[in-house]
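Engineer: Attaching a predicted model along with its sequence, questions to come.
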Amino acid sequence: MFAVADDVLDLCRSVGHEATVFAVLADGLRNGPGDPDLLRDAVAAAGDLTAPHPHLEAWRDVYRAFGAKPQRTPCSAEALRKRAARGDVPSVNRLVDAYNAVSIRFAVPIGGEDRAALAGTERLIRAAGDEPFDTVKDGAPVVESPEPGEVVWRDDVAVTCRRWNWRQGRRTALTEATTSAVFLLEGLDIDLRPAAEMLAGLLDADTIRIDRLA
């Protein structure tokens, strides 16, 4: 199950934006070799990756609203497009290349979670500040906690992604063995369905469903 807390939507409205969240759920998923051409096509379709983008500017507004500094910790789509502008997005595997390509093309943050590793309801909330988050720092595994009021994804065990979509944790990360996944697409003042449908079309899975969560 998935849920989006009302106070997260209210936070976005407080700075003039309407948030939308879509989930692409895939079962019987098959990973495989990456596709560099898919990434190159996405970069070409995205246009000038160094120019200001209204969707990314909206994300900066929301990040500031919950106390993050977007210049230091930008949303995932902004960070990815900056890397793409430098030619620094390597082909990894079928799953990673698929959602990176859609994220670059649409300037939309996308995260992928292994559904077998999720516990209970995956929900977008404002953190209390004492939730655990497993990550890596200086090459070593560490457990951190988000700031109070920070927007995070979490399940019944711990935080799975900090600062809304900035950094994902290790426990629910997609791997070569992943066969059931959820891809979370997040937008502000935009229609996410074209991006969700493109991602669904790139996945090799037995069943794929698109749900709107907010």
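Structural biologist: Happy to help now that I have it. Residues are numbered from 1 along each chain as shown.

Engineer: C-alpha only now, for contacts and for neighbours.
Structural biologist: Noted.

Engineer: Tell me which stretches of this structure form strands.
Structural biologist: Counting by DSSP state E, the chain has strands at residues 2-4, 19-27, 110-114, 122-126, 133-137, 140-144, 151-154, 159-162, 167-168, 180-188, 207-212.

Engineer: Touching the last one from outside, list them.
Structural biologist: The reference is to strand 207-212. 20-28, 196-197, 200 (CA atoms under 8 Å, 6 or more residues apart in numbering).

Engineer: Now do it against strand 19-27, angle only.
Structural biologist: For strand 207-212 against strand 19-27, the angle by axes from the mean of the first three to the mean of the last three CA atoms, to 10 degrees is 170 degrees.

Engineer: how about strand 207-212: buried residues?
Structural biologist: Within strand 207-212, the residues that count as buried by 16 or more other CA atoms under 10 Å are 208, 210.

Engineer: what does stretch 118-133 give?
Structural biologist: 118, 122-127, 131-133.

Engineer: Quick one: closest of the strands of the chain to residue 43.
Structural biologist: Between residue 43 and the strands of the chain, the tightest spacing by CA to CA is seen for strand 110-114, at 16.0 Å.

Engineer: The closest one relative to strand 19-27, how many degrees between them?
Structural biologist: Going by the same axes, to 10 degrees, strand 110-114 makes 40 degrees with strand 19-27.

Engineer: by contact count, what packs against strand 110-114?
Structural biologist: Counting by 3 or more CA pairs under 8 Å, 6 or more residues apart in numbering; DSSP states H and E, the packing neighbours recorded for strand 110-114 are helix 94-106, strand 180-188.

Engineer: can you list contacts of it?
Structural biologist: Contacts for strand 110-114 (CA under 8 Å, 6+ apart): 76-77, 99-100, 103, 165, 168, 172-175, 178-186.

Engineer: next one: stretch 30-44
Structural biologist: By CA under 8 Å, 6+ apart, stretch 30-44 touches 49, 84, 89-98, 100-102, 104-105, 176-179, 203-205.

Engineer: What's the PyMOL syntax to select whichever of the residues you listed are buried?
Structural biologist: Only the buried entries of the contacts of stretch 30-44 go into this PyMOL selection, using 16+ other CA under 10 Å:
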select buried, resi 49+84+89+91+93+94+95+96+97+98+100+101+102+104+105+178+179+203+204+205
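
Engineer: So which of the helices and strands packed on strand 110-114 is nearest residue 141?
Structural biologist: Nearest of these (CA to CA): helix 94-106, 21.9 Å.

Engineer: residues in contact with the closest one?
Structural biologist: By CA under 8 Å, 6+ apart, helix 94-106 touches 31-36, 38-39, 42-43, 45-46, 77, 80-81, 84, 91, 108-111, 195, 198-199, 202-203.

Engineer: Second structure for comparison follows:
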Amino acid sequence: MADLRDVLDDAEVAPDVFALRPDYRALLIAVDGLIPGPGDADSEALLRQAESAAGKLLAGTAVDKLPHIAAWRDAYRAFGAKPQRTRNSLEALTRRTATGLPRVNRLTDVYNAVSVLHQVPLGGEDLAGYHGSPRLLRATGSEPFNTVADGTVVVEHPDPGEVVWCDDAGVTCRRWNWRQGRRTQLTADTTTALFILDALAPLTDHALTAAADDLVGHLRRAAPDLQVTTRLFRDAAAERAVPRA
């Protein structure tokens, strides 16, 4: 696997993605030295904290009216997706808190909980499954996406113009932050990973950084010697328009 800094130095966000949403920011966190394993007492406590926090948020507000979820619904409409049918990852998780967030493995459980707690879409990818560096772009429609449908492994293709994360081998996540592929999914054996935090206004830079710091802090509880490298992508032309407080 390439050096973490090399992976992020070669990462890209295409200009036509920023043209779609000039307020978009992507914070990439590449880590090595993770201690994998099943969920434990710490990850369970974090999931319960996230479920409780979501319950308070939703006490007087519909899920689709929460500010960052509403912003992502608008972003999905901008490239032709129907948010009521293909929900962004933050909305999908927040909706599940009423009956309980999924329990998958320690790494997945931690980043799902942080996503809900900080109300930011957050994805985790196993860097051992990557071919080259991550790129966010608008698809041509020919890119392969390895997934499962009705229990069967299949290869799908994104819609032309769809916003996708990909590497040299194909799509790693469809519709910006809707569905991740099988090839790079985190497992109980993952030791090196890429975490992607997606932000739109009204989420501030400060809130985005706080979510990243919280994620890394929880990962380091199980892996004190964790190596961490980060990179923030933003539209330089729209920099002054993004809230910083």
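Structural biologist: Arrived safely, thanks for sending. None of these values were measured; they are calculated from a predicted model.

Engineer: Report the TM-score for the pair.
Structural biologist: TM-score for the superposed chains, counting by TM-score structural alignment, normalised by the length of structure 1: 0.93, backed by 209 aligned residues with a CA RMSD of 1.3 Å.

Engineer: if we can go back for a sec, save the helices and strands packed on strand 110-114 of structure 1 as a markdown table, and put in distance to residue 14 of structure 1 too.
Structural biologist: Shown next, in a markdown table, are those (distance: least, CA to CA, whole Å):
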| stretch | distance to residue 14 of structure 1 |
| --- | --- |
| helix 94-106 | 24 |
| strand 180-188 | 13 |
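
Engineer: Minimum distance to residue 143 of structure 1: which of those has it?
Structural biologist: Nearest of these (CA to CA): strand 180-188, 23.2 Å.

Engineer: against structure 2, where does the closest one fall?
Structural biologist: On structure 2, the counterpart of strand 180-188 of structure 1 by TM-score structural alignment is residues 192-200.

Engineer: circling back: filter the contacts of helix 94-106 of structure 1 down to the ones in helices?
Structural biologist: Per DSSP state H, helices hold the following members of these: 36, 38-39, 42-43, 45-46, 77, 80-81, 84, 195, 198-199, 202.

Engineer: picking up where we left off before, among the contacts of strand 207-212 of structure 1, which ones are buried?
Structural biologist: Judged by neighbour count, with 16+ other CA under 10 Å as the criterion, the buried members of the contacts of strand 207-212 of structure 1 are 20-27, 196, 200.

Engineer: from those residues, which two are the most distant?
Structural biologist: 20 and 27 (23.2 Å).

Engineer: Nearest to residue 54 of structure 1, out of the strands of structure 1?
Structural biologist: Using CA to CA, the nearest of the strands of structure 1 to residue 54 of structure 1 is strand 180-188, at 9.7 Å.

Engineer: Relative to structure 2, what is the average displacement of the closest one?
Structural biologist: When structure 2 is superposed, strand 180-188 of structure 1 averages 0.4 Å from its matched positions, counting by mean CA distance after the TM-score superposition for structure 1.

Engineer: tell me what that strand is packed against?
Structural biologist: Using 3+ CA pairs under 8 Å, 6+ apart, strand 180-188 of structure 1 is in contact with strand 19-27, helix 54-65, strand 110-114.

Engineer: how much does the last one stray from structure 2?
Structural biologist: Strand 110-114 of structure 1: mean distance to aligned residues in structure 2 after superposition is 0.8 Å, counting by mean CA distance after the TM-score superposition for structure 1.

Engineer: equivalent range in structure 2 for that strand?
Structural biologist: Strand 110-114 of structure 1 maps onto residues 122-126 of structure 2, going by TM-score structural alignment.

Engineer: starting at the chain centroid, how far to that stretch?
Structural biologist: 6 Å (CA atoms, centre = their mean, to the nearest Å).

Engineer: Next: stretch 76-85 of structure 2.
Structural biologist: 17 Å.

Engineer: In structure 1, which residue range corresponds to that stretch?
Structural biologist: Under TM-score structural alignment, the match for stretch 76-85 of structure 2 is residues 63-72.

Engineer: tell me which residues in the matching stretch are buried?
Structural biologist: Quick answer for stretch 63-72 of structure 1 (16+ other CA under 10 Å): 63, 65-66, 68, 70.

Engineer: Any idea how far apart the tips of it sit?
Structural biologist: This stretch, stretch 63-72 of structure 1, spans 11 Å end to end (CA to CA, to the nearest Å).

Engineer: Which position in structure 2 pairs with residue 7 of structure 1?
Structural biologist: Checking TM-score structural alignment: residue 7 of structure 1 goes with residue 16.

Engineer: quick one: that match and residue 219 of structure 2, what's the gap?
Structural biologist: 33 Å.

Engineer: Ok, residue 46 of structure 2 next?
Structural biologist: From residue 46 of structure 2 to residue 219 of structure 2 the distance is 12 Å (CA to CA).

Engineer: Same check on residue 27 of structure 2?
Structural biologist: 16 Å.

Engineer: repeat for residue 232 of structure 2
Structural biologist: Residue 232 of structure 2 is 20 Å from residue 219 of structure 2, by CA to CA.

Engineer: Kindly report the same for residue 158 of structure 2.
Structural biologist: 32 Å.

Engineer: can you check residue 48 of structure 2 too?
Structural biologist: 17 Å.

Engineer: Counterpart of residue 178 of structure 2 over in structure 1?
Structural biologist: Looks like residue 178 of structure 2 aligns to residue 166 there (TM-score structural alignment).

Engineer: Could you do residue 159 of structure 2 as well?
Structural biologist: Using TM-score structural alignment, residue 159 of structure 2 sits opposite residue 147 in structure 1.

Engineer: Over to residue 29 of structure 2?
Structural biologist: Under the alignment (TM-score structural alignment), residue 29 of structure 2 maps onto residue 24.

Engineer: Now for its match: which residues touch it?
Structural biologist: 182-185, 196, 199-200, 208-211.

Engineer: The same query, at a cut-off of 7 Å, please.
Structural biologist: For residue 24 of structure 1, the contact set (CA atoms under 7 Å, 6 or more residues apart in numbering) comprises 182-184, 196, 200, 208-211.
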